[in-house]
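Visitor: Let me see the structure of the following:
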Amino acid sequence: MNVLGIDIGGSGIKGAPVDTTTGRLVAERHRIPTPQPAGPGPVAEVVRALAAHFSWTGPVGVTFPGVVRDGVVMTAANVDRSWIGVDAGELFGGAAVLNDADAAGIAEMTFGEGRGRRGTVLMLTFGTGIGSALFVDGVLVPNTEFGHLELHGKEAEHRASDRAREEHDLSWEKWAERVEEYLRHMEMLLSPALIVVGGGVSKKAAKWLPHIRLDTPVVPAALQNEAGIIGAAQTAAQSGGGRSGVRTAAGADPGAPVPSPGDR
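Guide: Model prediction:
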């Protein structure tokens, strides 16, 4: 079953059709910069453009960088706060919507480093923020958002995200020190059997992961930065969600306006 997976991030929104039986992209992924400000209307326009790029009318899964309950956005740390309370599933025309790190974790547990793993597995994605997905014997504990835990009086993602590395012009080794401190905190709290690190930095793991010293095994995500796309598609396929595709919020006319939540 092929499903369009779309991954909404703080800096880019990317998508591709996915073969949900193999976890492989069936077309080259397409990326569009996240609009600024990243409100519901502008982001929905990008979702529509991605669907149009692939001429897509089938099922769709979409990730969101915040807490999502039954398709409704509850938090919005790295996008516009006007998202809070928005029914993203409705906005995206019936697409299945879930937390972005949860989607990446689902993909990694099914097709990647977490496959067949028992016990507690923690997936962390390092990008604009730090996303988290927690699994116990393969079962997801949704919307953990461990990137917002406090370290040294700041949210952890303000110190150890990839954006923090860039903003503070940290070397990979110096950034790894901050990441190790954060991972040790997570290790103390959860005693995981495995930590899987995803996001864009997973493609550059050789530059920083050797500097991490932890009792828990830490491995880069096998699916790297495609995990969110794959997990979104997988969720839509398993839930039967997104059957209407994105026809409401992402119809055939790429230039059609998308109503804001207040207009619906």
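
Visitor: Every contact and neighbour count from this point should use C-alpha atoms.
Guide: Will do.

Visitor: which residues touch the top helix by length along the chain?
Guide: Looking only at the chain and at elements set by DSSP state H, the helix with the highest residue count is helix 172-190. Residues from elsewhere that reach helix 172-190, judged by CA atoms under 8 Å, 6 or more residues apart in numbering: 120, 151, 156, 159-160, 165, 207-209, 211-214, 216.

Visitor: next structured bit after that helix?
Guide: Heading C-terminal from helix 172-190, the first helix or strand you meet, by DSSP states H and E, is strand 194-198.

Visitor: what angle do that following strand and helix 172-190 make?
Guide: Using axes from the mean of the first three to the mean of the last three CA atoms, to 10 degrees, the direction of strand 194-198 lies 140 degrees away from that of helix 172-190.

Visitor: by contact count, what packs against strand 194-198?
Guide: strand 120-126, strand 218-220 (3 or more CA pairs under 8 Å, 6 or more residues apart in numbering; DSSP states H and E).

Visitor: let's see this one next to it:
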Amino acid sequence: MKTTPDQLKILSIDIGGSHIKATILNSKGELLKNYEKVVTPIPASPENVIKSIKTLVKDFPEFDKISVGFPGYVKNGVIKTAPNLGTDLWKDYDFAKNLGAALGKEARVVNDADMQGLGVVNGKGLELVITLGTGFGTAVLLDGNLLPHLEFSHQPFGKSASYDKYIGEAALEKEGVKKWNKRMQKVFEVLKTVFNYDYLYIGGGNSDKLSFKLDKNMKIVSNADGIKGGSRLWKLEEAPKEQPLLTQ
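Guide: Coordinates of the predicted model:
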């Protein structure tokens, strides 16, 4: 019997600079199992990452499709940049094709913040999603639809070469939580001015280190919520065709 879209079981994977997480979702984005994780391999080459994913999911229940959130710029399933994994290793690598071949199912790959955005937004107005982890990720959605991905994290900020270097994991460890929070307040002011968003969602492993009061239209979301975007990725008529607007 052919599986209908409403019956799809989707392996949803979130690749980060420190961990790779995965779960299986139904078509509504509901978890069919608790998500599990493994440490991101070093070096994080495509071959090593695929090997880690195969190890992670070897005892998972059966699934029909694969969704992946990747920490870099992705175009039609092909990796263009991977700042926190090693761009030299990943540039022009067809991750969707090769991961699909390795696991025997069709795969779609998008930027990790984009996938998180699909999982957390309410679909009304202009919504901005940011992730605070190894680096700084962003996704912009209008009425629930992904807009072209911006590599906003590569833009200079203050005296720093990029947002990644200004508020990423390395900056947090070097400057400490108190100074990092001051930096985050400056970043939020810029985001308000640049995007004029209706709502801002804040995810990533370092979001729980924010110590100041957020505006009413700002909300911290969990990685578990974000990984649910893997189901919505397969509700799109075709895989998102990301085109760069602001890249360095």
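
Visitor: picking up where we left off before, quick one: which of the contacts of helix 172-190 of structure 1 sit in strands?
Guide: Using DSSP state E to define strands, the subset of those located there is T120, L151.

Visitor: what's the farthest-apart pair in the contacts of helix 172-190 of structure 1?
Guide: With CA to CA as the measure, no two of the contacts of helix 172-190 of structure 1 lie farther apart than T120 and R165, at 28.0 Å.

Visitor: thinking again about what came up before, please identify the most buried of the helices and strands packed on strand 194-198 of structure 1.
Guide: Among these, the stretch with the highest mean neighbour count (mean count of other CA atoms under 10 Å) is strand 120-126, at a mean of 25.

Visitor: What angle do strand 194-198 and it make with each other?
Guide: Following the same axes, to 10 degrees, one obtains 20 degrees for the angle between strand 120-126 of structure 1 and strand 194-198.

Visitor: Checking I32 of structure 1 next. Helix, strand or coil?
Guide: What DSSP: H, G, I helix; E, B strand; the rest coil gives for I32 of structure 1 is strand.

Visitor: counterpart of it in structure 2?
Guide: Taking TM-score structural alignment, I32 of structure 1 has V38 as its aligned residue in structure 2.

Visitor: And the helices in the stretch 51-200 of structure 1, which stretches?
Guide: Taking DSSP state H, counting those that start in this stretch as the criterion, the stretch 51-200 of structure 1 contains helices spanning 88-91, 100-111, 156-160, 162-167, 172-190.

Visitor: Report the mean deviation for the first one after fitting onto structure 2.
Guide: Right, the one you point to is helix 88-91 of structure 1. Once the two structures are superposed, the average separation between helix 88-91 of structure 1 and the matching residues of structure 2 is 0.8 Å (mean CA distance after the TM-score superposition for structure 1).

Visitor: tell me, that helix lands on which residues of structure 2?
Guide: Using TM-score structural alignment, helix 88-91 of structure 1 corresponds to residues 95-98 of structure 2.

Visitor: Now do the matching stretch: everything it contacts.
Guide: Among residues not part of stretch 95-98 of structure 2, those counted as contacts by CA under 8 Å, 6+ apart are P46, G77, V78, I79, E106, A107, R108, V109.

Visitor: which of those tops the neighbour count?
Guide: V109 (29 neighbours; other CA atoms under 10 Å).

Visitor: hang on, it packs against P71?
Guide: No - when contacts are counted by CA atoms under 8 Å, V109 of structure 2 is not listed as touching P71 (10.4 Å).

Visitor: Spatially, which residue comes closest to the residue most central in space within structure 2, not counting chain neighbours?
Guide: Closest residue to the average C-alpha location of structure 2: D112 at 1.5 Å, with CA atoms, centre = their mean. By the measure of CA to CA, 6 or more residues apart in numbering, the closest residue to D112 of structure 2 outside its immediate chain neighbours is G69, 3.7 Å from it.

Visitor: show me what contacts the equivalent of the one you found over in structure 1?
Guide: Using TM-score structural alignment, the equivalent of G69 of structure 2 in structure 1 is T63. With contacts defined as CA under 8 Å, 6+ apart, the neighbours of T63 of structure 1 are I6, D7, I8, V97, L98, N99, D100, A103, G228, I229, A232.
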